[in-house]
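Novice: what follows is a protein structure lacking sequence information:
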């Protein structure tokens, strides 16, 4: 399969300029169409080699610095006194009349105070309570699939499993869990790129999300504290007095963080093992490699392509002068393919040494709090896949999401082959 592009993607590879011929000062790696066409890889390869801390003066999102090498990304991600996550963590700034504060986009002490309110539900102590439920649901989904027929893995497996888990974390009405999938997609959508047509539509649907969750809040705040995220927010000392848009901001963070990232790693793993069939053979021969394979898939996929910071002081990074107030974008998707850190970085190598060294979960105080739950879901999924199927065969090119933030898929057609 290689890296052929889907004919249905918004922009074909041939219609885009050659990454090695564009003047460096004109290079803008934030274009959503590059991600829809999966054609951004040579752009980041060139920046890592020629200009690893790169200034883009003109983009749809204003001027920004691209940080593309592993070590520089680590420096930004762990220097919280120099690089602030306020007022947002995506390259796209929030509109001033519709700002959604959320704890991942807060500095200390507010960040840790609000994060602590919900962290216990996905903490390592609580994971054993989820394992049996995750396995039961995973078995149910896999056993319902049409063996020998072509179907969309994203809809039937990735979305279904992650949305069920998300409904559990929120204690959300299970029969209405598809709302969570929709709100997750809307929250990160770029108007005009397939999910919502206008910014007004996006806002209206997010307000619907707020109204629905406000009813849940009102139910939980008057009851005994429960072991779900809404109850924890409603009773948490640092979160119980949140304003409506701050509540919505944290909901968006928890919904996207608990849904999109795991969903796209579930799909990315199937795609990766088909692109590297020798690794699939290696996994069949030794299923004990599943935990290592899961970490390697998360590196290879990099479900969130970037995180943004704001310089709080004048500073130096990679020999470049960063001014206070400048927008600094850490491209995890590039750092995870840094040739100086990962041997053969474009290859999937499921028994790669130091396989957990990837950047996909971030580092420092903002490291993904649900990382262990995500790994558990992926590990159980592949354990059950290997018990049932000789292979999950990809039947065509994936349809990718037009987003430079969520690196994901809307479609991956597959066919299941039972164990021989």
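Specialist: Here it is on my side, so go on. Since the structure is predicted, the reported quantities are computational estimates derived from the model, not experimental observations. Numbers count the residues shown, from 1 in each chain.
Novice: please make it C-alpha for all contacts and neighbour counts, starting now.
Specialist: Noted.
Novice: secondary structure class for the residue nearest to residue 157 when sequence neighbours are not counted?
Specialist: Leaving aside its sequence neighbours, residue 157 sits nearest to residue 141 (C-alpha to C-alpha, 6 or more residues apart in numbering; 6.7 Å). Three-state call for residue 141 (DSSP: H, G, I helix; E, B strand; the rest coil): helix.
Novice: what of the one 5 residues further on?
Specialist: For residue 146, the secondary-structure state derived from three-state DSSP is coil.
Novice: enumerate every residue touching the closest residue to it other than its chain neighbours.
Specialist: In this structure, residue 146 finds its nearest non-sequential neighbour in residue 416, 7.6 Å apart by C-alpha to C-alpha, 6+ apart. Applying C-alpha atoms under 8 Å, 6 or more residues apart in numbering to residue 416 gives the contacts 146, 147, 148, 149, 150, 389, 390, 391, 392, 393.
Novice: for residue 82, state which of those is nearest.
Specialist: Distance to residue 82 across these (C-alpha to C-alpha) is lowest for residue 392, with 45.7 Å.
Novice: residue 415 is in contact with that closest one, correct?
Specialist: Yes - the pair residue 392 / residue 415 is scored as a contact, 5.9 Å apart, by C-alpha atoms under 8 Å.
Novice: what does the helix or strand hosting residue 310 rub up against?
Specialist: Here residue 310 sits within strand 307-311, counting by DSSP states H and E. Strand 307-311 has contacts (C-alpha under 8 Å, 6+ apart) with 76, 82-86, 88-91, 322-332, 405.
Novice: included below, for side-by-side comparison, is a second structure:
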């Protein structure tokens, strides 16, 4: 069956399957990139949708832009608390729950977020910019010419792991451990996965805790510095944390600093190759890079969803959502909402309002490192355009089997001689 025939078959199934049987969380839809027609139907016919059976139990899907914003900005009804389920669609048992500030409601959330935010403040980003540029240039200069290589490994992972090592002041030579731990944290265990059970996943997380506890113990006894661990060690908001809570916050910062930027760097290369007119437009006018970065963040939506749990019964979108039920905000669907974003399935690098997307969330949980992500993407494309007339994608990407991280395992590319 050809690719077009497969796509048509998926589209036909999405239109014909009974609404109550649609489960947009299934990993198969994400690894095959075939979730789009299901979301289109939900937005059109059932924008607040209840799925009774899934790998992750029953859940509500919120699929339209304005509805997602309404949930995301109402933490008094829609809770992020780890003890209630946290921010992911897949529930974990209470003993395996790792609280962190994104999985908290105010006021504790506010104090912990504020304590680490100076690391990604505009002043600190200004200091980091020359270092990011130097590293991006070195990574690009070492790429092979005339042969196929994996863009994810050689560029996306390398740049983000170097940046993470700097933000944590983590041993630079061990930076790939941060990528490994990020992948572990967002992985849904299963028979075909590197970890089979949540217990095994948590056991492997002990390595993360051991490494960062050593860094904490080292930094709590010296004057404060500008890295995440030092800021946590010298903050009242993080004092007397349990090991679970410390591990949860470290993993949050690793995932936040890794997955979003890494997958958008890859997504930008893939999107520009899929849309050669836009790639040419960018080469002709490099001043469009900031706009292209925002459009890619919308088009890619590197974190596909966030989850909340209701604190009380609420009528929402004509449906009754009961107290304690799981509500999933599908950012990936909101970013393709035809009623808010014109021609949303198209990749247009000079959109009139390119930052009109929800990939960073809204309200109190809006991504704390969003400006750093944009800065890294901007710099890497400035350096790419200085060096290479074109970089060619020469095969289909392999995607991550996850309805949370919308990412890539690899992307084969070639730089012509």
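Specialist: On my side now, so go ahead. Predicted, not measured: the structure shown is a model, and the values here were computed from it.
Novice: can you pull the TM-score for these?
Specialist: Superposed pair, TM-score by TM-score structural alignment, normalised by the length of the second structure: 0.96. Supporting alignment: 412 aligned residues with a C-alpha RMSD of 1.8 Å.
Novice: the strand holding residue 310 of the first structure vs the second structure, average offset?
Specialist: Comparison of strand 307-311 of the first structure with the second structure after fitting gives an average deviation of 0.8 Å (mean C-alpha distance after the TM-score superposition for the first structure).
Novice: now the element after that strand, going C-ward?
Specialist: strand 315-317.
Novice: for that next one, buried residues please.
Specialist: If you call a residue buried by 16 or more other C-alpha atoms under 10 Å, then strand 315-317 of the first structure has no buried ones at all.
Novice: got it, and stretch 184-201 of the second structure?
Specialist: Going by neighbour count (16+ other C-alpha under 10 Å), the buried part of stretch 184-201 of the second structure is 184, 185, 186, 187, 188, 189, 195, 198, 201.
Novice: so can I have CSV of the residues you listed showing distance to residue 104 of the second structure and secondary structure?
Specialist: As requested, these are arranged in CSV below (distance: C-alpha to C-alpha, whole Å; DSSP: H, G, I helix; E, B strand; the rest coil):
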residue, distance to residue 104 of the second structure, secondary structure
184, 22, helix
185, 18, helix
186, 18, helix
187, 21, coil
188, 22, coil
189, 24, coil
195, 27, coil
198, 22, helix
201, 22, helix
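Novice: which one of those residues is nearest residue 350 of the second structure?
Specialist: The closest of these to residue 350 of the second structure turns out to be residue 186 (C-alpha to C-alpha; 32.5 Å).
Novice: so where do the helices sit in the stretch 251-400 of the second structure?
Specialist: In the stretch 251-400 of the second structure, the helices defined using DSSP state H, counting those that start in this stretch lie at 276-284, 289-300, 331-334, 370-387.
Novice: quick one: which of those is nearest residue 116 of the second structure?
Specialist: helix 370-387 (13.7 Å).
Novice: equivalent range in the first structure for the closest one?
Specialist: Counting by TM-score structural alignment, helix 370-387 of the second structure falls onto residues 371-388 of the first structure.
Novice: which residues touch the matching stretch?
Specialist: 122-124, 127, 131, 134-135, 138-139, 142, 258, 262, 265-266, 284, 287, 290-291, 294-295, 361, 418-419.
Novice: buried subset of those residues?
Specialist: Buried among those by 16+ other C-alpha under 10 Å: 122, 134-135, 138-139, 142, 258, 262, 265-266, 287, 290-291, 294-295, 361.
Novice: and those residues, which is closest to residue 306 of the first structure?
Specialist: Relative to residue 306 of the first structure, the closest of those is residue 361; by C-alpha to C-alpha it sits at 10.6 Å.
Novice: which residue is the nearest non-sequential neighbour of the closest one?
Specialist: residue 368 (5.1 Å).
Novice: what helix or strand is residue 89 of the second structure on?
Specialist: Applying DSSP H and E, one finds residue 89 of the second structure in no helix or strand.
Novice: that one matches what in the first structure?
Specialist: Match for residue 89 of the second structure (TM-score structural alignment): residue 91.
Novice: how many neighbours does its match have?
Specialist: For residue 91 of the first structure, the neighbour count with other C-alpha atoms under 10 Å is 22.
Novice: circling back: let's have the contacts of residue 416 of the first structure in a markdown table, adding neighbour count and distance to residue 20 of the first structure.
Specialist: Output for the contacts of residue 416 of the first structure, formatted as a markdown table (neighbours: other C-alpha atoms under 10 Å; distance: C-alpha to C-alpha, whole Å):
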| residue | neighbour count | distance to residue 20 of the first structure |
| --- | --- | --- |
| 146 | 12 | 44 |
| 147 | 16 | 44 |
| 148 | 13 | 43 |
| 149 | 11 | 42 |
| 150 | 17 | 38 |
| 389 | 15 | 42 |
| 390 | 16 | 41 |
| 391 | 20 | 38 |
| 392 | 22 | 36 |
| 393 | 17 | 34 |
